[in-house]
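Quick one, what's the 3D model for this:
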Amino acid sequence: MKLKTPAVALLSLALVVPLALLARADGDALPGTAAPTADQATTSKLVYGLLSDSRYAYRPRALDDALSQDIFKRYLEALDGGKQYFTVADIDKFGPYKTQMDDAIRSGELTPAYDIFAVYKQRVGERIAHARALLKQDFDFSGSERWEYDREKAPWAADTQELDGVWKKSVMNDWLRLKLAGKQPDEIRKTLDKRYATYQRTVNELKSEDVFQTFLNGYSSAIDPHTDYFTPKTAENFNQAMSLSLEGIGAQLQRQDDLVVIREIIPGGPADMNGKLKAGDRIVAVGQGKSGPMTDVIGWRIDDVVTQIRGKKDTQVRLEYIPAESGVDGKHAQVTITRQKVKLEEQAAKAETITLPAVDGQPERRIGVVKLPAFYQDFEGRRRNPNDYTSATRDIGKLLAQFKADGISGVVMDLRNNGGGSLDEAVELTGLFIDKGPVVQVRESGGRVTVNADTKPGVAWDGPLAVLTNRGSASASEIFAGAIQDYGRGLVIGETTFGKGTVQNMVDLDRWPANEAPRFGQVKLTIAQFFRVAGGSTQHKGVVPDIAFPVSVDATEYGESTYDNALPWTKIAAVPHTQYGNFAPLLPRLEALHAARVATDKEFEWWSKDVSDFRIEAAKKYVSLNEAERRAERDKQETQRKQRQAERKTLGLALDPLADDAADDGLGANERDIVKDAAREKLADKRPDPLLRESAAILADAIDVLGHDRTLSAQVLPESTMPGSWSD
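Next comes the predicted model:
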């Protein structure tokens, strides 16, 4: 088999790969028992060819009985990671399949995967029926029982009676959450019965493609944590997310009960410009063109409805909908919208300015902040027009130009929870802050090392710089932060990053057979490992900040080090690069100033306490089912929120827009008022952010100290090598 690997390298971090069968993809609905298709058999062989060949995979593994057992384990985890459906008897029944998974993948005879799924589907039906039956009784919340929700390492249940006990506690917890939120028994029964029925329906709606994708991801994840198989539909969604664009009407949809509801109208999109649709409207039918028949979509999966609504630019789609202000039996309305390319601006880089008041003789400082959710790039757009395409670097370049025009003192690049993206973008973004030079080293499976460098002379920002990270900063974020640190170009502040040091490519499985339409999907394949210019890898270890904030998530719970088959840390030779500065002599002074400031910073104190409390609770891995205990904890949290909001007013601090709406309502996302929930989500972005403000203050400290201590400045920033100056 010979496949051409695309030139575009990705460092996308699949922190949560499509493990559960709730992943959406095209395919035939499962009428009781699923069965593999001919295309899936071919796809399985193609994926085997990729993952077992060192010409493509960075760390290929022979598909033998040992790997087969690993695939078996991962497939079961994908189906029933919480061990709430299968019993020991089921696992024993599946025993012969442990050494048959390899044969199934190689041959395309996928019956073992579908046989296991058939049992899973049956067990879900049994468990859901049991849960709904439990709702007919009353529960006693005065005892010492507790719901141990983290069952990943629990043994498989010995029998159905043991599962009955597990599910009873799960249902009790669901009931108690709603009771504490003020719901009455009849309302609780109705809400939970509907919730469990919805879950049952979701499993019943799973398609053959869903089963296949989950099974192949059991194989791909056994190779390494960041190799994934995507069906044609999920590949399309992935690529749209990377490009921050799609062709459609510009509306964010959400399923609620049997209807697909508009959660948000995307500003500037076709639906927004048309003006008829609004958040809360319920779509009941879709028609193609000006006169195509209307297709009733009530009860459809949301991805199937989305497929009907999306389409080529300049084509028309007709929507029949029930306006938000009408009841479900209200009068229907209809609208015709011309599809266009929609830019997902909400996920693009954004800028803001933090003004730090004059303190202790130091002048007022205005620090610019760039928030970057991902290293996005429209790869297809770049191929079509290299001078006009969506790109994180291009967007940030414009923001930096505006900062310079506004006379900003320094810039903080906020990469918190940025899971990665395009390798090219990581290199080019670094180039906005350095005047040419190597950015990252890439080692392929054969051992060949290439250096990806910024080749454009000049910088977009030559002033003070800091990079804010946390445990969710990964991959491309680590390349950027590591390069800035190795060059001594700026300070890294926050938490140690995720620790993902591998490079992935999207390999289109349809390229080899040259299909006219997508049939086989794509593989996000690990093809290389990256290293910093100083020679070290970020693998496992991540990028360690110069100034550290309290750790919010333990490394044993989240990060590359939690994967049992992640690549080990290693090191290669450094490559020559400019050393713009050495912040080591400055760090003790900055640490002292930081410690003194946060000691009297109420918001930072509150955040630190919340982190500590969260980690204590998370470590327990259970919640009490005693109503008095839970109510006391809820009341304590409510009192704390009110006290903090009152203190904010007294101290003149910005109020928390969610302080009066932070209590657990016991509902799931699809059970809430969609319009109000979307508005609440927007408000969450406006909550006070003491970490960002403190990062800006640390950068301002560095500017002030270096501006007044010439001796220290000469040690930290040799003027002959700096692209700009940190001093006044």
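
Please make it C-alpha for all contacts and neighbour counts, starting now.
Will do.

quick one, strands of the stretch 501-650 of the chain?
502-508, 522-531, 547-548, 623-624 (DSSP state E, counting those that start in this stretch).

can you give me the strands in the stretch 201-350 of the chain?
228-230, 245-248, 251-256, 259-265, 282-288, 294-296, 316-322, 333-338, 340-343, 350-356.

and the angle for the fourth one with strand 251-256?
Between strand 259-265 and strand 251-256, the angle formed by their directions is 140 degrees, by axes from the mean of the first three to the mean of the last three Cα atoms, to 10 degrees.

Residues touching strand 259-265, excluding its own?
Outside strand 259-265, the residues that touch it by Cα atoms under 8 Å, 6 or more residues apart in numbering are 250-255, 271-272, 277-284, 297-300, 302, 305, 674-675, 678.

Test my guess that residue 581 contacts residue 714.
No - with contact defined as Cα atoms under 8 Å, residue 581 does not reach residue 714; the gap is 9.4 Å.

Quick check: the gap between the closest residue to residue 524 other than its chain neighbours and residue 229.
Counting by Cα to Cα, 6 or more residues apart in numbering, residue 524 lies nearest to residue 506, which is 4.5 Å off, once chain neighbours are set aside. Look at residue 506 and residue 229: by Cα to Cα, to the nearest Å, they are 10 Å apart.

Can you pull the residues that touch both of those two?
522-524.

Just name the closest of those residues to residue 556, please.
residue 524 (25.6 Å; Cα to Cα).

who touches the closest one in this structure?
Neighbours of residue 524 in contact, by Cα under 8 Å, 6+ apart: 226-230, 504-507.

Make a ChimeraX selection of the buried ones in those residues.
In ChimeraX, this line selects whichever of those come out buried by 16 or more other Cα atoms under 10 Å:
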select :226,227,228,229,230,504,505,506,507
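
of the contacts of residue 524, closest to residue 532?
So of the contacts of residue 524, ranked by how close each gets to residue 532 (Cα to Cα), first place is residue 504, at 16.8 Å.

residues near the nearest residue to the closest one once chain neighbours are set aside, how many?
Distances taken as Cα to Cα, 6+ apart put residue 526 closest to residue 504, at 4.2 Å, once the chain neighbours are dropped. Neighbour count of residue 526, defined by other Cα atoms under 10 Å: 29.

Next: the one 10 residues further on.
For residue 536, the number of neighbouring residues by other Cα under 10 Å comes to 20.

do residue 621 as well
12.

From residue 498, how far off is it?
Distance from residue 621 to residue 498, by Cα to Cα: 22 Å.

Helices of the stretch 101-250 of the chain, residue ranges please.
Here the stretch 101-250 of the chain has its helices, by DSSP state H, counting those that start in this stretch, at 101-107, 111-134, 160-180, 185-204, 208-223, 232-243.

okay, those helices, which one's buried deepest?
Highest mean neighbour count of the helices of the stretch 101-250 of the chain: helix 208-223, a mean of 26 (counted as mean count of other Cα atoms under 10 Å).

next up, for comparison:
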Amino acid sequence: MKAHPALLLLALIAPLALLARAPGSDPGSALPAGPSADQATTARLVYGLLSDSRYAYRPQALDDALSQDIFKRYLEALDGGKMFFTAQDVARFAPYRTTLDDALKSGKLDPAYAMFALYQQRVAQRSAYARHLLQQDIFDFSGNDRWYYDREDAPWAAGGAELDTLWRQSVRNDWLRLKLAGQQPAEIRKTLDKRYANFAKAVAELDGTDAFRSFLNAYTGSIDPHTDYFDPRSAERFNQSMSLSLEGIGAQLQKQDDVVVIREVLPGGPAMKSNRLQAGDRIVGVGQGASGPMEDVVGWRIDDVVEKIKGPKGTKVRLDIIPPEAGLDSTPVRVVLVRDKIRLTEQAAKAKTLDIPARGAMPAKRIGVIELPGFYQDFAGRRSNNGDYVSATRDVARLLAQFRAARVDGVVMDLRNNGGGSLTEAVELTGLFIDKGPVVQVRESGGRVSVENDRAPGVAWEGPLAVLVNRGSASASEIFAGAIQDYGRGLVIGETTFGKGTVQNLVDLDRWPANETPRFGQVKLTVAQFFLPGGSSTQNKGVVPDIRFPASVDASEFGESTYDNALPWTRIAAVPHTRYGNFTPLLAKLDALHDARIAGNKEFQWWSQDVAEFRAERAKKYVSLNEAERRAERDKDEAKRQQRQAQRKALGLQLDPLAADASDDGLQAGERDIVADAAREKAAESRPDPLLRESATILADATTLLAGSKQLSAQVLPETGMATRWAE
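Okay, the predicted model is just below:
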């Protein structure tokens, strides 16, 4: 069973082709021929911002050359898989290649809307064709056909006939997946017919706001990979994700067919306190206040339903609910809730401890782990100066105090898949482990370099420290890990990080017209490049760990180096900073212990095997459409899972809570039972984590080696106080 993609609370940010409108509607009817007056103004504001060196780190002239890049990126945003447009369609757009710059400068974005409208039309046609195929006799899987799903570098289809062939293979693959999962033909036909109909309906509902946002992001993306445009609604969602808070009812919502369904009721929120809502409940009506009119929201886009449900703290909202066990035509239950401020605790820092047993001459150790998904901060709360605001550093400091009280032997900061966040939080979090000093150097577009320092005296944790990273660790994570490495304050373990070494600021486009209500949105704009205290940039190269684990994803597939317009790596002069230690003399010993241990560590071997198999499968870029071959692969995977679970039991290892789940049920997220799917997602959080345990064991090894050799300790940690704290 594949893990469900992360969902935003009370907002589902879907890919461009996964939003939704009423069945049977004209595919282009929601799309105006051109932008609104506000959108035209917004385009001109963004142009002024991105072409001005006072704001942009790497301003670029909006000319014919950039227009061609925007054109390419917009096509990729609409049809990155090249499954809808033909070469003739792209040729039809050819006059726009060198005129999109003029369209942006003038605010006359009709070409972008024309391309979007044709995209909607082509999706409707392809969906109809896919549904037609379900009635054909094409589902014999005894041959040697393949479905080449990776079409990023493929040429555009020559015409409709070539697209027909591609879609035929895609539909056959969808059918085969469901067949292998045990569905019968009638059930498969029903599932896929609904899937393709919903897909067309979703794209048909995309409107002028979606077209405008997508096109403007093609422009911002042509400047650099991390400059983005947020319309007012998406800007609000971004700010909520950074502050880990919103005002609403405290429920995680998901769209299923035509109805918005409660996926999870959040602890402490109005929904849970009411004792009247549960996972699986369907929301069919929403009303404002104690007596306002109820609006039927069946068939609405999820973001529109979310907009109706959330609102200021202390206000009332009424929901018409149909329980999961009742038919959709049942009489709904009316629930009245008072909105409140909701803390999104799922993305906050969390702590746990790992007991590392004695191993030969190595004594038992207790290692604390802090999992930090992001460098979050409530910017507005901090600006209010009331002292009560959400902060990653504050949360981590509180957890470190608990570790000190529990007298753990070391701390692992787990930053895997932490994509970054607030630069201020990265600096202040580093300050929890160093006693004042420079954390990051920031170079602006004009070349001026400023230094962000930790100015708070003292540290929150003086003892042994390791930082666990992977390819998904980016930006603020790289600042923290790189600074810890430059200071010699701890070990960095895992994979080479993402390589994002640039700084972005949010620019509110409404600040110039001084609008009372948001109209133009915000731009997340690259304004600087950051460098570590030692002078090196993390840009492109990332942070290279002291102790390396096998790469789970190739650098050519994921990371800053995959962007064609990313800044190159460079370095500047170092700034004076304390060097607490130098782990180089210790690394060979740690590597040797690590290699010897994983040679007999079943869980680590299984992980390495899975990584190798995954990468080999991705490299093929196709799947077989031979049923016997696919069934053999499925049976092999099933046998492997069961064998591993049996070995876990025999060896006394933690069991895998998802071992009984099929590797592929053939379904998409909205097609599964929402309650069961949410339960699987929760269960996945407690799966065995051999990389984390091995990282904790490496840190335990380091403390033991340093405690056992005064000579080694003097080499690695020349500062007497630091050596004492590592060897306690």
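
Let me know the TM-score between chain one and chain two.
After superposition, the two chains reach a TM-score (TM-score structural alignment, normalised by the length of the first structure) of 0.96; 710 aligned residues with a Cα RMSD of 1.4 Å.

about what we covered before: same drill for residue 581 and residue 714 of the first structure, tell me which one is more crowded.
residue 581 (21 against 13).

With residue 439 of the first structure as the reference, measure out to that one.
16 Å.

returning to what we had before: for residue 432 of the first structure, find the nearest of the strands of the stretch 501-650 of the first structure.
Short answer: strand 522-531, nearest of the strands of the stretch 501-650 of the first structure by Cα to Cα, at 20.1 Å.

and the closest one, how far out from the chain's middle?
18 Å (Cα atoms, centre = their mean, to the nearest Å).

now the angle from that strand to helix 208-223?
20 degrees.

once aligned to the second structure, how far is strand 522-531 of the first structure on average?
Per the superposition on the second structure, strand 522-531 of the first structure and its aligned residues are separated by 0.3 Å on average (mean Cα distance after the TM-score superposition for the first structure).

May I see the buried residues of that strand?
For strand 522-531 of the first structure, by 16+ other Cα under 10 Å, it's 522-531.

So which bit of the second structure is that strand matched to?
Mapped onto the second structure using TM-score structural alignment, strand 522-531 of the first structure spans residues 522-531.

if I line the two up, what does residue 362 of the first structure land on in the second structure?
Aligned partner of residue 362 of the first structure by TM-score structural alignment: residue 362.

ok, that match - contacts?
Residue 362 of the second structure neighbours (Cα under 8 Å, 6+ apart): 701, 704.

and the strands of the stretch 501-650 of the first structure as TSV, adding distance to residue 405 of the first structure?
Shown next, in TSV, are the strands of the stretch 501-650 of the first structure (distance: least, Cα to Cα, whole Å):
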stretch	distance to residue 405 of the first structure
strand 502-508	37
strand 522-531	35
strand 547-548	29
strand 623-624	53
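
For residue 67 of the first structure, which of those strands is the nearest?
strand 522-531 (17.6 Å).

Test my guess that residue 219 of the second structure contacts residue 70.
Yes - between residue 219 of the second structure and residue 70 there is a contact under Cα under 8 Å: 5.3 Å.

quick revisit: which among the strands of the stretch 501-650 of the first structure is found nearest to residue 94 of the first structure?
Of these, the one closest to residue 94 of the first structure (Cα to Cα) turns out to be strand 522-531, at 27.6 Å.

quick one: that closest one to strand 502-508, angle?
160 degrees.

Burial check on the spatially closest residue to residue 724 of the first structure that is not a sequence neighbour, number of neighbours?
What sits nearest to residue 724 of the first structure in space, not counting adjacent residues and going by Cα to Cα, 6+ apart, is residue 462, at 4.6 Å. Here the number of neighbours of residue 462 of the first structure (other Cα under 10 Å) works out to 21.

Check the gap between residue 462 of the first structure and residue 580 of the first structure for me.
For residue 462 of the first structure relative to residue 580 of the first structure (Cα to Cα), the value is 11 Å.

coming back round to it: what's the closest of the strands of the stretch 201-350 of the first structure to residue 420 of the first structure?
So among those, strand 228-230 is nearest, using Cα to Cα, at 15.5 Å.

The closest one corresponds to what range in the second structure?
So strand 228-230 of the first structure sits over residues 228-230 in the second structure, by TM-score structural alignment.

which residues does residue 695 of the first structure contact?
With the criterion set at Cα under 8 Å, 6+ apart, residue 695 of the first structure makes contact with 412, 466, 468, 493-494.

run the last query once more with 7 Å
Contacts for residue 695 of the first structure (Cα atoms under 7 Å, 6 or more residues apart in numbering) come out as residue 493.

In terms of helices and strands, where is it?
Using DSSP states H and E, residue 695 of the first structure sits in helix 690-708.

Quick check: what element follows that helix along the chain?
helix 710-716.

so how far is that following helix from its chain's centroid?
The answer for helix 710-716 of the first structure is 41 Å, by Cα atoms, centre = their mean.

Show me what counts as buried in that helix.
Buried residues in helix 710-716 of the first structure (16+ other Cα under 10 Å): 713, 715-716.

Relative to the second structure, what is the average displacement of it?
Helix 710-716 of the first structure sits 0.4 Å off on average (mean Cα distance after the TM-score superposition for the first structure).

residue range for that helix in the second structure?
Residue span in the second structure matched to helix 710-716 of the first structure, by TM-score structural alignment: 710-716.

what comes into contact with that stretch?
581-583, 585-586, 706, 723.

how close does the residue nearest to residue 501 of the first structure when sequence neighbours are not counted sit to residue 79 of the first structure?
Using Cα to Cα, 6+ apart and skipping the chain neighbours, the partner closest in space to residue 501 of the first structure is residue 539 (4.3 Å). Distance of residue 539 of the first structure to residue 79 of the first structure, given as Cα to Cα: 29 Å.

go on, residue 660 of the first structure?
Counting by Cα to Cα, the gap from residue 660 of the first structure to residue 79 of the first structure is 38 Å.

go on, residue 434 of the first structure?
47 Å.

neighbour count winner among these two?
Taking other Cα under 10 Å, residue 434 of the first structure and residue 79 do not tie; residue 434 has more neighbours (27 against 22).

Tell me which residue of the second structure matches up with that one.
That one, residue 434 of the first structure, aligns with residue 434 by TM-score structural alignment.

residues contacting that match?
By Cα under 7 Å, 6+ apart, the neighbours of residue 434 of the second structure are residue 459.
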